[in-house]
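>>> predicted structure and sequence below. I'll ask about it afterward.
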Amino acid sequence: MTAEEEPGLTATDAPRTPAEVSEKYATILGSTYAATFDGGEAELWQFYETLAEARIFVLLDDTAKGETYEPKVFTLKDAQYLLAFDVPEQADELTGSTASTSPTLGMDLFKLLRGRDIGLGINMGGTSSATLISGETIEMICAYYDGEAGEPLVADADTSQFRALLAPQNFPDTLQNALSDMLFRLQQTFNKAVLLKAEYEEGKSGFIVAVSGAADPDRGAIAAAVEDALKASRRNDVQLDVAFLGLDDPMASRIERVGQVLTAKRRS
């Protein structure tokens, strides 16, 4: 796949609101994307999930020599993108002629692009569902589906390896809310749950949920609740471990001083 500048495709083709464009093609993918304008992160991830399961058509480079056409790579906004459409006629309208496309599932295309630093342009060319998905976002989507496949998202933190305890700055609000919701259901099984960031002796760092006062039989359910929060918030890209502490562990008071207690309460 070689990149090229495309005269007919410019940065102004990037996402528009439904009110700005008269939609010719009404599709499930288009309506799911439209919901992201008035929604939040949940609606955005619903769009990604719909795209992953959708049959889409990748624009091919039919000018290359040989019997096999490869996906055409465009340079747009100083980054490289493949283009795909949920209706093949949209590719014809963008190119101004009968375009060569190849059908594929969105998830298969995500896997193809993973690790290549190539993004994906969906329905480009003036439709209300036109959007650019960066290579970084594709990595995050693939990481999310890796977690759904059963790879562990949460590990037990070894408090003896902590070198420094820090406030959990830049922790995603959506994930923190999800943690509060999940832990609320188990609030009778532990004393406190504190969110913090820890630096380890070997040099790495990461976010920790430190839970004090949990009995051994309850710890598995608590760890599972933290993992469920990661999945519910679609933030499998965040490294989050769990540390269990006894009520008389001196580390517990240190953690509470620098961390943020997760308030286990229902939100209206």
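Thanks, I have the structure now.

>>> can we go C-alpha only for contacts and neighbour counts from here?
OK.

>>> got a list of what residue 46 touches?
Applying C-alpha atoms under 8 Å, 6 or more residues apart in numbering to residue 46 gives the contacts residue 32.

>>> what's the answer for the one 4 residues further on, then?
Contacts for residue 50 were tallied using C-alpha under 8 Å, 6+ apart; they are 29, 32.

>>> now do 10 Å
By C-alpha atoms under 10 Å, 6 or more residues apart in numbering, the contact set of residue 50 is 28, 29, 30, 32, 33, 44, 106, 107.

>>> tell me what the strand or helix carrying the second one is packed against?
Secondary structure from DSSP states H and E places residue 29 in helix 28-38. In terms of contacts (3 or more C-alpha pairs under 10 Å, 6 or more residues apart in numbering; DSSP states H and E), helix 28-38 is packed against helix 41-53.

>>> tell me the buried residues in the helix it packs on?
43, 44, 45, 46, 47, 48, 49, 50, 51, 52 (16 or more other C-alpha atoms under 10 Å).

>>> which one of those residues is nearest to residue 228?
Proximity of the buried residues of helix 41-53 to residue 228 (C-alpha to C-alpha) peaks at residue 45, which lies at 15.7 Å.

>>> gap between that closest one and residue 140?
Distance, residue 45 to residue 140, by C-alpha to C-alpha, to the nearest Å: 11 Å.

>>> equivalent analysis for residue 223, please.
Taken as C-alpha to C-alpha, the span from residue 223 to residue 140 is 22 Å.

>>> comparison target, given below:
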Amino acid sequence: MAETPLARAARLFLLRPDDDAARLRLYEVLSGAELVLPLAGEGEGDDVTPETMLAGGVPHVVAHDAIGAVTGATATLSGLALAQMLDGQGVGLALRLGGLAEPLLVAPESLDWLARNLAGGPARVEARPLALHPPKGLPASLLTTLDRRLAQGEGLADAAWLAAVEWSDGSRGHLLAFVGARPGAEEPLAAGINAAVALSGAEDVRLDVTFLGEGDPVLARLARVGLRFDLKDPAEAAKGPPRLR
């Protein structure tokens, strides 16, 4: 089984436990990772109880990074959703990741920090930009994190465009415009970008998020200066008409 992004981030963190960048990357990947939680009993409807283990006298919810690693009843949710669910309860997280002999323990206070640091959400704009330019001056760490986050959003939209922007009020920053977002996908896409910015280690970066339809006139301007990320699901694209020979 291929190593998951969460397992890679955890391995890097374990090699560099005092490296702030490695820790932030672990939290960023964890926030967007799909976690599989074994359940203590079958549960009824939405009323489920995740399996826990004690570590240092503190309860930790057990979570895996792959469905095949668990037998029996499970629940699946993102790392951020789990952190928000456990916020303030004094419960940590025990990550059982492929390739690691022992679970990686995330302390309750770390989960609380993650939930509260990402609680605000990104800036989502409806106003039209005054001028668009090629993206410039964004830290490499943020671009890498954005690329990873957008890869996780495959199938949730057709594409995303990144450009520098000047707004009519005189402010400047960067704009990430999603095109053709699927119904119900706007909130998780926006939350993912918020996490990418907040946990990339980049400071004083303004990144606004907007959602555009295929016929929006701004797209022609973005295509001239912006950086495009293709988010179409490869499996979905493969269902298109056959190529003519």
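Looks like it came in fine. Nothing here was measured: the structure is a model prediction, and the numbers come from that model.

>>> drop the TM-score for these two in here.
Once superposed, the chains reach a TM-score of 0.46 (TM-score structural alignment, normalised by the length of the second structure), with 130 aligned residues with a C-alpha RMSD of 2.9 Å.

>>> picking up where we left off before, as a markdown table, the buried residues of helix 41-53 of the first structure with distance to residue 94 of the first structure would be great.
Compiled in a markdown table, these are given as follows (distance: C-alpha to C-alpha, whole Å):
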| residue | distance to residue 94 of the first structure |
| --- | --- |
| 43 | 27 |
| 44 | 25 |
| 45 | 27 |
| 46 | 26 |
| 47 | 22 |
| 48 | 23 |
| 49 | 25 |
| 50 | 23 |
| 51 | 20 |
| 52 | 23 |
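
>>> list the contacts of residue 119 of the first structure.
Contacts of residue 119 of the first structure by C-alpha under 10 Å, 6+ apart are 73-76, 79-83, 110, 113, 132-139.

>>> shouldn't residue 144 of the first structure be in contact with residue 231?
Yes. Here residue 144 of the first structure reaches residue 231: they are 7.7 Å apart, a contact under C-alpha atoms under 10 Å.

>>> top of the contacts of residue 50 of the first structure by number of neighbours, please.
Counting neighbours by other C-alpha atoms under 10 Å, residue 33 comes out on top of the contacts of residue 50 of the first structure with 25 neighbours.

>>> distance of it relative to residue 48 of the first structure?
Distance from residue 33 of the first structure to residue 48 of the first structure, by C-alpha to C-alpha: 9 Å.

>>> and what of residue 101 of the first structure?
Counting by C-alpha to C-alpha, the gap from residue 101 of the first structure to residue 48 of the first structure is 21 Å.

>>> against residue 117 of the second structure, how distant is residue 110 of the second structure?
For residue 110 of the second structure relative to residue 117 of the second structure (C-alpha to C-alpha), the value is 10 Å.

>>> now residue 108 of the second structure
14 Å.

>>> could you do residue 95 of the second structure as well?
Taking C-alpha to C-alpha, one finds residue 95 of the second structure at 21 Å from residue 117 of the second structure.

>>> now the angle from the helix holding residue 29 of the first structure to helix 41-53?
160 degrees (axes from the mean of the first three to the mean of the last three C-alpha atoms, to 10 degrees).

>>> from what I see, residue 231 of the first structure and residue 148 are in contact.
Yes. Between residue 231 of the first structure and residue 148 there is a contact at 7.8 Å, judged by C-alpha under 10 Å.

>>> what's the burial count for the residue nearest to residue 228 of the first structure when sequence neighbours are not counted?
If you skip the residues right next to it in sequence, residue 228 of the first structure has residue 182 as its closest partner in space, 7.5 Å away by C-alpha to C-alpha, 6 or more residues apart in numbering. For residue 182 of the first structure, the count of nearby residues is 21 (other C-alpha under 10 Å).

>>> for residue 20 of the second structure, same thing?
Residue 20 of the second structure, neighbours per other C-alpha under 10 Å, totals 12.

>>> do the same with residue 173 of the first structure
Quick note: residue 173 of the first structure (other C-alpha under 10 Å) scores 10 neighbours.

>>> so where does residue 57 of the first structure fall, helix or strand?
strand 55-61.

>>> elements contacting the very next helix or strand once past that strand?
Counting by DSSP H and E, the next helix or strand C-terminal to strand 55-61 of the first structure is strand 70-71. Counting contacts by 3+ C-alpha pairs under 10 Å, 6+ apart, strand 70-71 of the first structure is packed against strand 55-61, strand 79-85, strand 101-105.
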